[in-house]
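Peer 1: Any chance you could fold what I've pasted below:
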Amino acid sequence: MVMVNQDTFTGPSFSLKNRIGRVIWGVFAALFFRLSPRPFHSWRSFVLRCFGAKVGRGVHVYPNVKIWAPWNLDLADECGVADGAILYSLAKITLGQRAVVSQGAHICAGTHDYTRPGSPLVAMPIEIGDHAWVAAEAFVHPGITIGNGCVVGARSVVTKNMPPWTICAGHPCKPLKERIMQEA
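Peer 2: Okay, the predicted model is just below:
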């Protein structure tokens, strides 16, 4: 757990360098990321790399994905992030090989500690394992690990780590059954 600022009422939660970087990213994202044609995945991967993201081969990030800080992204080979997804990368967000984040899903790596004066910002990394799938409009809380092969159902709210190779759903999200892959 990383506490960035002890009092969000008296000052910014991030350094001047971080804030300037996000302004520059916002301009580039508006011009060169969001306006790029849907099939231009390699171009968007290149733009993300230019801003410090670690991006593997064959990654598909669609143009209407909202990314807060690309330098906090680690995207493994062949993972995908669909239009309308939000990667609120206050801390590191890692997507494993062939992981999928569907439309409208919100991966949120930060919150505020409401038990302390000033409600300091708390940023915690999120890891989504290889072959995992976060379905449409699911919300993943800060500090969560979603295991390899795990499927998080649509509109689920993930408040605890989810085990590998399970189907999980609900509010709060809970493991429901084992995920069994069939032969092709």
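Peer 1: make it CA atoms for all contacts and neighbour counts henceforth
Peer 2: Fine.
Peer 1: Next, the buried residues of the longest helix along the chain.
Peer 2: Longest helix in the chain by number of residues, with DSSP state H as the criterion: helix 16-28. Neighbour counts over helix 16-28 (16 or more other Cα atoms under 10 Å) mark 22, 25-26 as buried.
Peer 1: how far does that helix sit from the chain's center?
Peer 2: Distance, stretch centre to chain centre, for helix 16-28: 18 Å (Cα atoms, centre = their mean, to the nearest Å).
Peer 1: Pull the residues that contact it.
Peer 2: 51, 68-69 (Cα atoms under 8 Å, 6 or more residues apart in numbering).
Peer 1: this one next, for a side-by-side:
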Amino acid sequence: MVNSDTHTGASFSLSNRIQRVIWSVFYVVFFKYSPKPLHAWRAFILKCFGAKVGKGVHVYPKVTIWAPWNLELDDECGIANGVELYSQGKIFLGKRAIISQGSNICTGSHDYTKKGHPLYTQPIHIGNMAWIAAEVFIHPGITIGDGAVIGARSVVTKDMPAWMVCAGHPCKPLKERVITD
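Peer 2: Reported below is the predicted structural model:
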């Protein structure tokens, strides 16, 4: 952050803000209204803006992305329409992980205990084969373990363990996730 007092100036550098303006134009013209099946096209655009994108990634056109250069998407992961990737900090999405529609993955917040209400960011890690169901909110600095399922409309304020079904407000582990053939 370039400014610790959000009342007197921007939290991000001028170059960061210019990059986001350029990204916003490309997003509207080439990404947001692209046909749904063109996942490879959207992956290409994300790579052009610095995202690390694996093979077979499905990012749908109506995903809102704050800064693609802060994304790392592993092979065959999927991000549905209506997802908000508030990537002020890094977001890591594991292999075959899924984020369902309406979810908000938020890496930034403000420190209300400090004068100036400064912005801070913390990375979010979503493990391999994890499923973030519809309209989940994930706070900054959270790790979702491999294979975890986060139930619809949950609010995740703490790390969630691997291979557990978790839900609630606040989100809590409920039972083991067992995959059968």
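Peer 1: Tell me how the two chains score on TM-score.
Peer 2: Overlay of the two chains. TM-score (TM-score structural alignment, normalised by the length of the second structure): 0.99; 181 aligned residues with a Cα RMSD of 0.7 Å.
Peer 1: any chance of the contacts of helix 16-28 of the first structure in JSON lines, with distance to Gly153 of the first structure and secondary structure too?
Peer 2: Converted to JSON lines, these look like this (distance: Cα to Cα, whole Å; DSSP: H, G, I helix; E, B strand; the rest coil):
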{"residue": "Phe51", "distance to Gly153 of the first structure": "31", "secondary structure": "coil"}
{"residue": "Trp68", "distance to Gly153 of the first structure": "24", "secondary structure": "coil"}
{"residue": "Ala69", "distance to Gly153 of the first structure": "26", "secondary structure": "coil"}
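Peer 1: picking up where we left off before, and which of the buried residues of helix 16-28 of the first structure is nearest Cys79 of the first structure?
Peer 2: Trp25 (21.8 Å; Cα to Cα).
Peer 1: corresponding residue for that closest one in the second structure?
Peer 2: The alignment partner of Trp25 of the first structure in the second structure, by TM-score structural alignment, is Trp23.
Peer 1: Check the gap between its match and Gly94 of the second structure for me.
Peer 2: 24 Å (Cα to Cα, to the nearest Å).
Peer 1: Met164 of the second structure now?
Peer 2: For Met164 of the second structure, the distance to Gly94 of the second structure - Cα to Cα - is 16 Å.
Peer 1: likewise Asp159 of the second structure?
Peer 2: 15 Å.
Peer 1: the more surrounded of the two?
Peer 2: Neighbour totals were compared for Asp159 of the second structure and Gly94, and Gly94 leads with 25 against 19 (other Cα atoms under 10 Å).
Peer 1: can you tell me which residue in the first structure aligns to the more buried one?
Peer 2: So, by TM-score structural alignment, Gly94 of the second structure is matched to Gly96.
Peer 1: ok, now which ones touch that match?
Peer 2: Gly96 of the first structure touches 75-77, 79, 127-132, 148, counting by Cα under 8 Å, 6+ apart.
Peer 1: Neighbour-wise, give me the winner out of the contacts of helix 16-28 of the first structure.
Peer 2: Busiest of those [other Cα under 10 Å] is Ala69, holding 24 neighbours.
Peer 1: how about it, what's its match in the second structure?
Peer 2: That one, Ala69 of the first structure, aligns with Ala67 by TM-score structural alignment.
Peer 1: Please tell me how far the spatially closest residue to that match that is not a sequence neighbour sits from Tyr120 of the second structure.
Peer 2: Excluding its sequence neighbours, the residue lying closest to Ala67 of the second structure (Cα to Cα, 6 or more residues apart in numbering) is Ser87, at 5.5 Å. Computed as Cα to Cα, the Ser87 of the second structure to Tyr120 of the second structure distance reads 12 Å.
Peer 1: Need the overlap of contacts for these two.
Peer 2: Gly108.
Peer 1: Helices along the first structure, start to end?
Peer 2: 16-28, 41-50.
Peer 1: Throw the ones you listed into TSV and include distance to Gly118 of the first structure, thanks.
Peer 2: Below are the helices of the first structure laid out as TSV (distance: least, Cα to Cα, whole Å):
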stretch	distance to Gly118 of the first structure
helix 16-28	20
helix 41-50	33
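Peer 1: and Leu176 of the first structure, which of those helices is closest to it?
Peer 2: Of all the helices of the first structure, helix 41-50 comes closest under Cα to Cα, at 34.0 Å.
Peer 1: what range in the second structure matches the closest one?
Peer 2: Under TM-score structural alignment, the match for helix 41-50 of the first structure is residues 39-48.
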